[in-house]
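# Okay, structure incoming, though there's no sequence with it:
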């Protein structure tokens, strides 16, 4: 996106060496997007979707200190979500749930057996009495929030905090939570489909990789520099396929689902926004369900 000309006095953000200004509220975040009313440089967290372009929170609230009239009766995020006072609320709650379950597992290690993703136990030719194939479909969800090792939950929660905040601000709470859950379920479904049915897996990595994919889609949508995101994603994928004991299926499944859902979220036409966004989520979720049903039938 071409950089807009300098705005009114007092609205210019700090310039970096490449000429891109920093957000007026978050100077460390480079941005090429400006408020269409006051021309302040704004980052994804500060963007409010308007009838034309994006506006800053001040102009949306009525231009406190700027003399502008209210910009919109119902301010929306980039994806059409409702602007929230705390743009990281869902991210904080997700971290809290993961940490709480981690503490519970440390207190009683037997919980791991009940929460992890396992396809079928005992393995064929015996009829499964435990696992997803044995009717314990809840494992597809509980495994997304279960961690046993400190390094595992620390890495995943740091990633969730760094990636989740900007995405929650850009998508809105409901859309962001939907992205997280659908990505995590897609990761669980692909693991269930491909991995050995007696192999146990756990962790939020599938959902986290969905956030990686969504971040790439958002950065591309805003015409930001894709190289840092691609480099970070490539590094993580190298670790995924080079280290043993990692359920790469969850990473790949979550990544693919995150890209698809996020693309539908941020590229949906305004006049059919809800239909496209929720239709995309529904289509991915339907594929997940069909995959689970077919795999269960094969293991029966």
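Alright, I've got the coordinates. Predicted model only: the values in this text are computed from it and were never measured. Numbering: from 1, shown residues only.
# CA atoms for contacts and neighbours, from now on please.
Will do.
# Going by neighbour count, which residues of stretch 89-100 are buried?
Burial within stretch 89-100, assessed by neighbour count using 16 or more other Cα atoms under 10 Å, is assigned to 89, 90, 91, 92, 94, 95, 98, 99.
# want to compare, so here's the second one:
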């Protein structure tokens, strides 16, 4: 009977001779599979298992700590990309702007909503089943020569998103930040639908007002110096009043209220293993409320 070979090999690379054991599982590992540890070396699998068991750092509001405001950059890029699309095909604005209720003629002409309406006309807007307008309008902006602001519309909104979004995203983490942004945009559109359904509106202002409300709530929760924050909010509210005669104040106010409500939940729900679940429940509850309000208004109009 031949004696058993005393040569030991790596458990991942059987053809590679090895004489070093992993300090956790004690399997033999070759130099390619060695990972530095506090004592000795560990294998690749033990390192991965140890990383999973380490509690991930979180922000004060429960979000994952991020090294760069990637979502803010993506949102700015998406808005700019859509704006370039508008310049190539202006009809995009007409089709996807926020519009609660309107009528379209056989030649493409637009009329104010009335019900019942002649058979030659067709309903358009949310009341016509175009529910996507509740969100798509928040990614559109005025054409360069249209309205009071023209190209300044998207420029001011993107500068505001750059300044506020980076701060809010770093505190909330990407998932909570995205939920806040979209719910603020939706809240602005729903308030437009409820108060002024005949108006066609575009712009990310509702979402940005929601971020402004989040910035204020977070600063209060963190005990920051409120002098600069209060000046910021005073300017935001002043713009809300001024915009009443120039833009859709309903969209601004709706975004402000929705964003403030979501961030209050983020900030004041007690810490614990269920905090993330409670945050999700509040966001889902607000989403359901906004949808019910929209459905109720459409039912009333029709």
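Good, I have the coordinates. Quick caveat: nothing in here was measured; it's all calculated off a predicted structure.
# want to throw the buried residues of stretch 89-100 of the first structure into a markdown table with distance to residue 199 of the first structure and secondary structure?
A markdown table is the format used below for these (distance: Cα to Cα, whole Å; DSSP: H, G, I helix; E, B strand; the rest coil):
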| residue | distance to residue 199 of the first structure | secondary structure |
| --- | --- | --- |
| 89 | 34 | helix |
| 90 | 31 | helix |
| 91 | 29 | helix |
| 92 | 31 | helix |
| 94 | 26 | helix |
| 95 | 26 | helix |
| 98 | 22 | helix |
| 99 | 24 | helix |
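# Tell me which helix or strand the corresponding residue of the first structure for residue 297 of the second structure sits in.
If you follow residue 297 of the second structure across to the first structure using TM-score structural alignment, you land on residue 295. Secondary structure from DSSP states H and E places residue 295 of the first structure in helix 273-299.
# all helices of the first structure, in order?
Using DSSP state H, the helices assigned to the first structure run over residues 57-60, 89-107, 111-115, 139-142, 150-171, 173-194, 205-221, 227-242, 248-267, 273-299.
# How far away from the center of its chain is the first one?
With Cα atoms, centre = their mean, to the nearest Å as the basis, helix 57-60 of the first structure stands 26 Å off its chain's centre.
# For residue 126 of the first structure, which of the helices of the first structure is the nearest?
Evaluated with Cα to Cα, the helices of the first structure place helix 273-299 nearest to residue 126 of the first structure, the distance being 9.9 Å.
# Tell me which two of the buried residues of stretch 89-100 of the first structure sit farthest apart.
Using Cα to Cα for every pair in the buried residues of stretch 89-100 of the first structure, the one that comes out farthest apart is 89 and 99, at 15.4 Å.
# Just list the residues touching the most centrally placed residue in the second structure, thanks.
Centrality entry for the second structure: nearest residue to the mean C-alpha point is residue 178, 1.9 Å, by Cα atoms, centre = their mean. Taking Cα atoms under 8 Å, 6 or more residues apart in numbering as the criterion, residue 178 of the second structure is in contact with residue 71.
# Can you give the contact residues for stretch 210-225 of the first structure?
By Cα under 8 Å, 6+ apart, the surrounding residues in contact with stretch 210-225 of the first structure are 1, 31-33, 160, 163-164, 167, 179-180, 183-184, 226, 229-230, 233, 251, 254-259, 261-263, 266-267.
# returning to that earlier point: counterpart of the residue nearest to the centre of the second structure over in the first structure?
Aligned against the first structure by TM-score structural alignment, residue 178 of the second structure finds its counterpart in residue 177.
# picking that back up, return the closest of the buried residues of stretch 89-100 of the first structure with respect to residue 280 of the first structure.
Comparing these against residue 280 of the first structure with Cα to Cα picks out residue 90 as the nearest, at 21.1 Å.
# Can you tell me what that closest one aligns to in the second structure?
Under the alignment (TM-score structural alignment), residue 90 of the first structure maps onto residue 71.
# related to what we said a few turns ago, can I assume the match of residue 297 of the second structure is in contact with residue 194?
No: under the criterion of Cα atoms under 8 Å, residue 295 of the first structure lies out of contact with residue 194, with a separation of 9.1 Å.
# More neighbours: which of the two?
Set side by side, residue 295 of the first structure and residue 194 give different neighbour counts by other Cα atoms under 10 Å, the larger being at residue 295 (20 against 12).
# Run through the residues that contact the more buried one.
With contacts taken as Cα under 8 Å, 6+ apart, residue 295 of the first structure has the following neighbours: 133, 192, 193.
# Distance to residue 276 of the first structure added to these, as JSON lines?
As requested, the contacts of residue 295 of the first structure are exported to JSON lines (distance: Cα to Cα, whole Å):
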{"residue": "133", "distance to residue 276 of the first structure": "33"}
{"residue": "192", "distance to residue 276 of the first structure": "28"}
{"residue": "193", "distance to residue 276 of the first structure": "28"}
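# ok, these in the second structure, which still hold?
For the contacts of residue 295 of the first structure, the contacts that are reproduced in the second structure, applying both residues aligned by TM-score structural alignment, their matches' Cα atoms under 8 Å, are 192, 193.
# Among the contacts of residue 295 of the first structure, which one has the most neighbours?
When neighbours are taken as other Cα under 10 Å, the top entry among the contacts of residue 295 of the first structure is residue 192 (28 neighbours).
# how far away is the spatially closest residue to that one that is not a sequence neighbour from residue 293 of the first structure?
Excluding its sequence neighbours, the residue lying closest to residue 192 of the first structure (Cα to Cα, 6 or more residues apart in numbering) is residue 119, at 5.8 Å. According to Cα to Cα, to the nearest Å, residue 119 of the first structure and residue 293 of the first structure sit 12 Å apart.
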